[in-house]
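J.: my questions are about this predicted structure, shown below with the sequence.
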Amino acid sequence: MSELTALFRKRIGVAGDEPITWDSLPDVLDQMAKTIPFENFGIIHNRINDINERNLIQKIMFNREGGLCYELNSLLYLVLIENGLDAVLTRGVVYNHASRQYMSLGRTHVTILIAHQGETYLADTGFGGNLPLTPVPLSGETVSSRNGQFRVRHRLTEHGDYTFEMKLKHKDTDWRIGYAFDSKCPASGLSELNEIQTIIAGHEESPFNKNRLITRLTDSGNVTLTDQTFTVWREGLVTKEEMNREKFSERLHRFFEMED
């Protein structure tokens, strides 16, 4: 087993030295969602480095931080291809439900496409609390996990040929579009994702360059911490608490094992 896979398994708490396979992927996705948070601290504190394997390992494995989509899905992509899975990265445009239109930032979401036994699947571990926790086929079939129901529909838009859609458990009563993506336009490599990082860090409409945000799934729901609030979803029940600096630091350490 390679160093990358060994470090990854240790980081997400999956014991053993077996390769990561298609059959074990749902367990890997679930463990990753619970242990590696989606967070923007690097952007907020201007700790921005090139997106490459060495820097991802340092940040997420050794520093035990999380990251945004272009970091989390890039790390998973590297692990998948190292373990013999046929994966590529692709870029998408997130749908803004408040304005009922796709965001003007462009193709700043990064996701993974995996070819398996003649079919293509989407895997995403970098979409906040909206994670399917299992590969989603591009055939349109609905798949279910403990986080809800998910599907990928063939839908032509100006941003691609498919949309990722979700109906989150305890949160959604109707299907919601997450993002659109182009299945025929894979990213050329990790270096391409530096463009996304630049936009996320500097664009005035970026949702990630203004206030701190960190979230991860739990066995019973998810926890989300911002500078203003700490929100816990547990079996469909939500509690929200206002934050000050002292409370923020305490919740960050207790629930995310990170320091302010």
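T.: Happy to help now that I have it. Residues are numbered from 1 along each chain as shown.

J.: please count neighbours and contacts with C-alpha atoms only from this point.
T.: OK.

J.: I'd like to know how far residue 228 sits from residue 40.
T.: 15 Å (CA to CA, to the nearest Å).

J.: tell me which of those two has more neighbours.
T.: Neighbour count, other CA atoms under 10 Å: between residue 228 and residue 40, residue 40 has more, with 25 against 14.

J.: wait, the more buried one sits on residue 215?
T.: No - counting by CA atoms under 8 Å, residue 40 stays clear of residue 215, with 9.9 Å between them.

J.: helices of the stretch 1-150 of the chain, start to end?
T.: 3-12, 25-35, 41-44, 53-56, 69-82 (DSSP state H, counting those that start in this stretch).

J.: okay, pairing it with this:
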Amino acid sequence: MNEESLELRETADTSPRTWADAYLERIGAARPARSDATALRELQLRHLMTVPFENLAIHHGEDIVLEDERLIEKVVTDRRGGFCYELNGAFAALLSALGFRVTLLQARIFGDGGRLGIPYDHMALRVETDDDTGPWLADVGFGDHAVQPLALDDRTEQEDPIGVFRFRPAPHGDLDLLRGGSRQFRLDLRPRALADFRAGCWYHRTSPDSYFRRSLVCSRRTGTGRVTLSGRTLITTVRGERRETELDTDAEVLAAYEDHFGLRLTYLPEVRRIPNA
């Protein structure tokens, strides 16, 4: 998809305004002069700080359609967030429109006891820039994850504001991503298409074994740490210091969604009962 494939919008001075311009405005970023590593780092940080990682659509019965136009509409027009397929899918479209070369990659997340999750458990992005650096692993859809893109071909420790990351070779040409020595996910380096992730998305929307189906989460990176709303519990982390606040009323919960995540909701998010679970 290129910038002209979606309907153009116009600014007050009638100059052409593309969906990519609207997306950049949504995340508070300027259009980069070059599609280089510096620009990629800035775009990833801006995205993490403005677009929340959230699964509210699952519990409100909203459809999740893995198509560029629908993902961009949700993030930009509706000013919502999403989980990995939505956030990294939309971010991939933005990066491609800005001149980055983007490949979708599938990953399996390590769970309890080091067990791997399902295929297409997670979507991540391989990004090539025009400054002969990288390739980079960009990811705005893994919750509390690396703030900066990670160098995919580097097997040494990589320092990030939230910790130390390292890629380690895994069977069949895959890579395990470690954070502080703990395995996060196993990355398959073969190129994928957005439609390939539909089964994984369906599983996480419907299975009683899916974390996203069993709980509510809305979380965003801040300049000093992170803010998360889990049900009625507001969790703020500032320079490593964690604080939890229980919200007593529905009005307080709705206000927290708007104040901390920019989500103006007309309904109170609640975990939907899983039939026969």
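T.: Arrived safely, thanks for sending. As the structure is a prediction and not an experimental result, all values here were calculated from the model.

J.: my guess is residue 253 of the first structure meets residue 259, correct?
T.: Yes - the pair residue 253 of the first structure / residue 259 is scored as a contact, 5.7 Å apart, by CA under 8 Å.

J.: overlap in contacts of the two?
T.: Here residue 253 of the first structure and residue 259 have no joint contacts, going by CA atoms under 8 Å, 6 or more residues apart in numbering.

J.: could you dump the helices of the stretch 1-150 of the first structure to a markdown table with mean neighbour count and distance to residue 189 of the first structure?
T.: Written out in a markdown table, the entries for these read as follows (neighbours: other CA atoms under 10 Å; distance: least, CA to CA, whole Å):
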| stretch | mean neighbour count | distance to residue 189 of the first structure |
| --- | --- | --- |
| helix 3-12 | 17 | 18 |
| helix 25-35 | 20 | 22 |
| helix 41-44 | 19 | 21 |
| helix 53-56 | 15 | 11 |
| helix 69-82 | 22 | 10 |
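
J.: so which of those is nearest residue 187 of the first structure?
T.: Counting by CA to CA, residue 187 of the first structure lies closest to helix 69-82 out of those; the figure is 10.7 Å.

J.: mean deviation, that closest one versus the second structure?
T.: In this overlay with the second structure, the average offset of helix 69-82 of the first structure from its partner residues is 1.2 Å by mean CA distance after the TM-score superposition for the first structure.

J.: residues in the second structure aligned with that helix?
T.: Matched against the second structure by TM-score structural alignment, helix 69-82 of the first structure falls on residues 84-97.

J.: which other residues reach the matching stretch?
T.: For stretch 84-97 of the second structure, contacts defined as CA under 8 Å, 6+ apart pick out 1-3, 20, 23, 53, 66, 68, 71-72, 75, 81, 101-102, 104, 122-125, 139-142, 194, 197, 201.

J.: who's in contact with residue 5 of the first structure?
T.: Shown in contact with residue 5 of the first structure (CA under 8 Å, 6+ apart): 19, 79, 82, 83.

J.: likewise residue 127 of the first structure?
T.: 38, 69.

J.: which one in the second structure is aligned with it?
T.: Using TM-score structural alignment, the partner of residue 127 of the first structure in the second structure is residue 142.

J.: and residue 186 of the second structure, what helix or strand is that in?
T.: Using DSSP states H and E, residue 186 of the second structure sits in strand 182-192.

J.: may I see the buried residues of that strand?
T.: Using 16 or more other CA atoms under 10 Å as the test for burial, strand 182-192 of the second structure gives 183, 184, 185, 186, 187, 188, 189, 192.

J.: any idea which of the contacts of residue 5 of the first structure is closest to residue 95 of the first structure?
T.: Distance to residue 95 of the first structure, by CA to CA, is smallest for residue 79 among those, at 28.1 Å.
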